[in-house]
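Here is a sequence together with a model predicted from it:
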Amino acid sequence: MTRAAKRRSLSLRELGDLAQRAWVATGAAFVLPSAALLLLGKESWAGASDDRVSAVMSTTYSGYLREVGGLTVLVGLTEWGLLSFATLGVLLLAHQPMRKRIESPRGRDAATVFIALLVVAVYVGFGVQRHPGLFLEPLASSAALQVWVEACAYLAPVAALVVAAGYAVAMVRGELFAQVALIAVACVAGGGLGTAVKRSAKFAPTPFRAPAPSAGAKVSTVPPKAATPTRSPNVLWIAVDSLRPDRIDPKHTPRISALLGESVYFENAIVPVPRTGPSWAAALTSLAPMTNGIETMFPSRSASDLSKLALPAHLVSKGYRTLVTSEYAGEFFGRVDFGFQLGSIPRAELMEISGQILLARAPLVLSHFGLLYTSTPWVRSLLPAKLVELTRGMPNFSHPAVLADDVLAHLEAPAAQEQPFFALAFYSQPHFPYTSSPEFGKKYHVSGSSSSIRYGRDVANDTPITTDADRQQLDGLYRASLAESDAAIGELLDSLAKRGVLDDTIVVLSADHGEGLYDCAECVGHGDNLRSMTTLRVPLAFRLPNGRFPDAAPQVLSQYVSTLDVYPTLLSLLGWSPIAVHEGVALLTRKGRPATIPERTLFVETGEWLWTTAAVPKDRLVYPPITEIARLEDDRIAIDPKYEPVIRAAKHRAAIRAPYKLVYEPTADGARYRLFDFEKDPTDEHDLSASMPEIAARMKDELRKDVLRHAFVIPAGEHFLTRPPMPSDSHW
């Protein structure tokens, strides 16, 4: 070997020195900022800082927070190792030029730190670009950061090629011992990864009422048995949070549109309350909120057992195997017992919220964790289960493909070969803040709109939307999140069709409520007012398998129906007896044909006001925000019972009989009744109560009768109060 060749070769000593410098420099660039953010971040909950809530979190859940913090540090150390590996690859490529051009050790150290900073910045930026919802606040406040993270979409692949080139050069030019060392490192890394695969704790469906399959059980590839006369059809209920019927079309939501085209589609379904939890409680029991007892998102434990009333429990009694799966908006299914056997849902009580806040204080770690979580089910299975659950429950992050994984695992379990299944897949992504992956978000981005709403918009943000471009961008955010959910729904249906399951499955499509997209100044979010029909009207469709329902034909029906009707309709389709206490009606006959539906008035109400937004009525009956009216009840968030009567009294209510809507609005000075023709006046601008007194009087009488049929409600002038006895003095 010539002297020149020896000078160009990489010795084992030099390799070790480069690896040490890469490790130290990457630590300075990644670990130190991560530790500082973790220690110095500020707690907040429900959109506002609250010292009392922070104190409860830190004292009550100190052990849990230490565990989450430890797992976050572990993930951070792993990422440190991976980033050090990348930095080393760049150093291996730059080794010869640096040795020639930089003579002083300090200069080389400075160059190494610069390279490490660049590697960390590129890969953190790439993670932020892939999942901007996790970083809405810094992105909204910095246009320069937005430019950088968008550039990282192109810089990260280039950096990967540079790293690969560096290791290739080292293998070619390195001395034998250096080459052996590189191979040994690769083998150790592979062995460690294999061990992690075997020992990883997976986030799996949680058993509510029956044992879950063992974590190590192999997934069955045997398709479910074909339909028999004695076996009931499967039922798949697909629901999309905040889904508006007027945002469904073949161009933007091709899979949902195709599903509706194969279904009996009721295009004018009304929800009893445009708030996720109470809406689901009503739909799954066919009982209005005041009847089933779930009037808020945070009911007491004593009111939360609906297992004797709800559809899932009824299906279990008939031999069905039941599952509910969702992301962050589905946490309510863990708060109320509907009788599901399995739940693949994140828990979002104060303990988990405190964990999410802690995890959010490690954004550099979170940027890569999001990449790993959304890569493949196999990679996701390697991640700590607690952090997976916390990430899945974050309101500004969504990966809807996980729902299909849950449903397929459910139907492929051994027990599913003998039993029909009922699965409720609730897609959360179109809920505000309307975040999506970049391939969807870029497609709907509106040029000229404010950079502060490029990636998402929280309705708790009181900054007004004033320009047409910003309104279009907000609609684009919503459409992007809906398009990503649409694609995930299509993947689920394709997988079921490929397995031959779809041919014997009743598919229901619905939503928990619609969404206000700044159609008017108060048309923001959902649940806070009854302005317009955008939050009240949802799609409702039943896709019926031909083998079971040969007489059923896809069609669109325009009569106004309620999501209270889903439960009775499924009983009718399954050939089971109706339940007398149900307030909904069967929309389809046993053969799947449209039933004769009596003309009726539908009743709706607002949810509780969690915090002040543009949608909350200015002259409402006022009560404190959720951070003050909630309490911990056996480790779960519940509204203090002493506030339930005032929340009930303060609710806006409406009676709907197309084309009219009569709205009841209680204030401190009395109550207003206003009448609108919502088909001609979609944003409720013109009160018709004076010009149509007969219609207003009739609908007012119907509304009052509906509210006062509950024995615990009494009239007080135009207000509705709760009948004594009130909560005991101990509550005060």
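Yep, it's here. Fair warning: this is a prediction, and the values are worked out from it, not measured in the lab. Numbering: from 1, shown residues only.

Going by C-alpha atoms from here, please, whenever you check contacts or count neighbours.
Will do.

elements contacting the helix ranked longest in the chain?
For the chain, the longest helix by residue count, based on DSSP state H, is helix 62-101. Counting contacts by 3 or more C-alpha pairs under 8 Å, 6 or more residues apart in numbering; DSSP states H and E, helix 62-101 is packed against helix 12-26, helix 105-130, helix 143-173, helix 350-360, helix 363-373, helix 385-392.

To Glu665, which of those lies closest?
Among the helices and strands packed on helix 62-101, helix 350-360 comes nearest to Glu665, with 32.3 Å by C-alpha to C-alpha.

residues in contact with the closest one?
Residues outside helix 350-360 that contact it (C-alpha atoms under 8 Å, 6 or more residues apart in numbering) are 38, 43-45, 57, 61, 64-65, 68-69, 72, 134, 366, 390-391, 394, 635-637.

again, only using 6 Å
Leu390 (C-alpha atoms under 6 Å, 6 or more residues apart in numbering).

Put this next to the first one:
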Amino acid sequence: MGPNQAPLFPIRIFKISFYHSVFFYLFFLLFNTSFTIMGVDVGDFLKQYLGAFFGVYLSTTVKVFSVSLFLHTTLFTLVHLIFSFLNKQKISWYVLVGSVLGIEFLALSESMIRFPQIYGEFFFFRYPSFAPLLYFLTDHIPPILPSMVLILALGILFGLLFRQTYLYKTKESFFAILHVLVLGFLHIHGLYFFGLVYFAFILWQGKRYQNVHIKTYGLGFVFLLFLYLIPSIWTSISSFRYSKQLGKPPIYILSADSLRYDKIGYQINGSSITPNIDLFKRDAFQFHDHHTTIPRTFPSWTDTLTGKYAMDHKVRDMFPSPEEKQRIGSSSFPTIQQFLNKIGYENYAIGSFAADIFPRANFGFDSVFAPNFNARIMTVQRTAETQIMVLPFLVGSWFSGGMYLEELDGLSTWGDGKRLINRFRSLVKEKKDSPYTITYFSSVIHFPYTPSYPYYKRYTNSDYYGKYKYLKFVDPTDANLPNQEEISQIRSLFDSAVYAFDQEFGEMIGYLKDQGIYEDAIIILTADHGEALYEDIHGQGHGEHLRGESVTHVPFMIKFPNSSKFQEARESEREFFGITSSVDLVPTFLDYFKIPYPSEYPGKSLLGVLKEKDWKEDRFVYAETGIWFSDVGNHFFQKQRIPYPNILSLHQVVPEEDYQIMITDPIYRETIAFSKHRSIQNSNYKLIYIPTREGVKFELYDRKKDPLNQTNLYPNHPMAAKMKDVLYKTVVKWESASVAGEYLIPSSLSDINENL
């Protein structure tokens, strides 16, 4: 040991930590790397991507390894600190490694019990022989048990630390206290880079800590405590900048991906799966026949927030080109947030993985607390997911972790609403009842249906031990129908996810009430689209077809401020049964705040029908399908479509757009638009337009008598000709489409000349 080597942190500890990190990083990279995402083979895509952007992959590897190295070094120094205080200086390397592995196994166990979906691919696709371990943990061990053992270990550390300081009051013990506090602060905030710099400093300083005055350690201790309190202090100070303004209530758009209308108040064993939403309904206006315009997240939210159809603003799929994206928020397609910003509102978005659409375009939010989505982020996620021993620390299973890699916010399998609720509370605490909006978008109901503990057990069959025990893997190329036991399990997972969102919703509403904001707020509950769950031949998912009620029929409720004239309506006067559309939200807001319409909108303000039961006229609403991800399969909609290549062939990674995944070829974009199924429906009937190579097919269904859309009434029903005429006029008007025979020919984006 050198003359300046600190006895608490000898260099051998850092060497052991480094070797440990390298070994396990390479081990899991070699044996836990998969070329599938939820069962879909993306090997060709990854080979193309890694060849073209190898530098990005290399930086990703360095990033993930750096996090792993910081975490392992933290654990090794803490374990060695405990042995040092027990007067056991010469601990063999295998005892240290065994202790760290024990801690990691406890953290992994807690994480697998709380979020088994995150480990689904490992246990069901890569190493299914290990699945019984996951079953045992989730069936018999509550997550509090491994957590308590970890807390006990930390308790021993702190107990020994304070005992050492109290008895001896040496500079060494004061330095150890600061060391633990620094590591805790770096861990909570995910500052792994600064952590590695800090460890380098520890190695460099050796015994120099003995030259520091004890009072300086006291100042350092106070300074660190201040750093811990800064977020809370800053929020409290910042809140003084905001105040209530008459006529400008806070606005909360609370939504969940894939939330079906018929799940609101749905009963299982005599109890509703949405008890908190049921209570909210008593204070809100409920629109019972509300429909999304397109059952895919990106275009659906764009329709909702601009008030214009996807066929008009051209964002018609999840992978819009730069030319299409720049139309959002332009002078031709302003958003609700931009309108409200002009009258003094600040706008915020909070969401989990499906909310990755919000950072990708100019929706008018001042801040977006949601993950992004691009090829670089996907690479970070796939690399981090291989490191199964480190993953628990990255998703918060180790005492407030979860901020190391912001890319993991976009994991589709991480259905934990607590992190979103914390962000919601922090914003509300700061902004209070000033003019601001929060668009909250939960993804827990989106496939693969991933509610965390204990919600994934809520309605599922505890005796089921198949690949859908914790989540529903999605493979768009697989048209095989699960058996009845599997379908029951999948539906139960979905219902459990709905219940989990309802709990999130209840926490938000409860917090608004506790803060005295609820009474004077505008609160909206809705969804971007619904979900098919193997009804008839409809399959599972959304955006593929327009049959049935499940994919477009979503909840829509509005609660106005108690001071508003609208809220004076009795509970019996707050139910509207006429058909409404997601494009109605913008006209409703413009009407409420008396903002002049900048252009014509396809939707209608709903203020005029409050206290009514239905429209006075026969209203029609429009919808269209999303992009088909796969070009194979035996689904009915695959047999009724204009074929084009699958998504892995269509898209491009665009480095100039932060490596976003886009469909940039104008020919493909026009083919996708031309191939879409379209529908027009009123309160009683739905007409579906289906272009095929053999000609255009039409399906007409009675929505009330035939909600599953099994009996085609076209062309003999009296409504057939009228609805076909309405559909064609709607598309020609809003898309500037032309008609060739019975085919609707979409306008090309390159042909549209307007000042954006």
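Noted; the coordinates are in hand. Note that this is a predicted model, so its numbers are computed, not measured.

on that earlier part again, got TSV for the helices and strands packed on helix 62-101 of structure 1, with mean neighbour count and distance to Leu91 of structure 1 too?
Below are these laid out as TSV (neighbours: other C-alpha atoms under 10 Å; distance: least, C-alpha to C-alpha, whole Å):
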stretch	mean neighbour count	distance to Leu91 of structure 1
helix 12-26	19	7
helix 105-130	20	7
helix 143-173	17	7
helix 350-360	22	31
helix 363-373	22	22
helix 385-392	22	33
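
Off-centre distance for stretch 136-149 of structure 2?
Averaged C-alpha coordinates place stretch 136-149 of structure 2 at 26 Å from its chain's average position (C-alpha atoms, centre = their mean, to the nearest Å).

Can you give me the end-to-end span of that stretch?
End-to-end distance for stretch 136-149 of structure 2: 18 Å, by C-alpha to C-alpha, to the nearest Å.

returning to that earlier point: and of the helices and strands packed on helix 62-101 of structure 1, who's closest to Leu564 of structure 1?
Comparing these by C-alpha to C-alpha, helix 385-392 comes nearest, at 28.8 Å.

Okay, helices next: where are they in the stretch 301-450 of structure 1?
Ranges of helices within the stretch 301-450 of structure 1 are 311-317, 332-335, 350-360, 363-373, 377-382, 385-392, 401-412, 438-441, based on DSSP state H, counting those that start in this stretch.

mean deviation (superposed) between the third one and structure 2, please.
I take that to be helix 350-360 of structure 1. Following the fit onto structure 2, the mean deviation recorded for helix 350-360 of structure 1 is 1.8 Å by mean C-alpha distance after the TM-score superposition for structure 1.

can you tell me what part of structure 2 that helix aligns to?
Taken onto structure 2 by TM-score structural alignment, helix 350-360 of structure 1 occupies residues 375-385 there.

And the second one, by the same measure?
Residues 357-360 of structure 2 are where helix 332-335 of structure 1 aligns, taking TM-score structural alignment as the criterion.

Other residues contacting that stretch?
With C-alpha under 6 Å, 6+ apart as the test, stretch 357-360 of structure 2 has contacts from 298, 372.

mind running it again at 10 Å?
297-299, 301-302, 318-320, 322, 325, 349-351, 363-365, 367-374, 657-658, 660 (C-alpha atoms under 10 Å, 6 or more residues apart in numbering).

Kindly provide the distance from Met148 of structure 2 to Leu81 of structure 2.
20 Å.

Val583 of structure 2 too?
Relative to Leu81 of structure 2, Val583 of structure 2 is positioned 61 Å away (C-alpha to C-alpha).

Of these two, give the one with the bigger neighbour count.
Each of Val583 of structure 2 and Leu81 has its neighbours counted (other C-alpha atoms under 10 Å); Val583 has more, 28 against 21.
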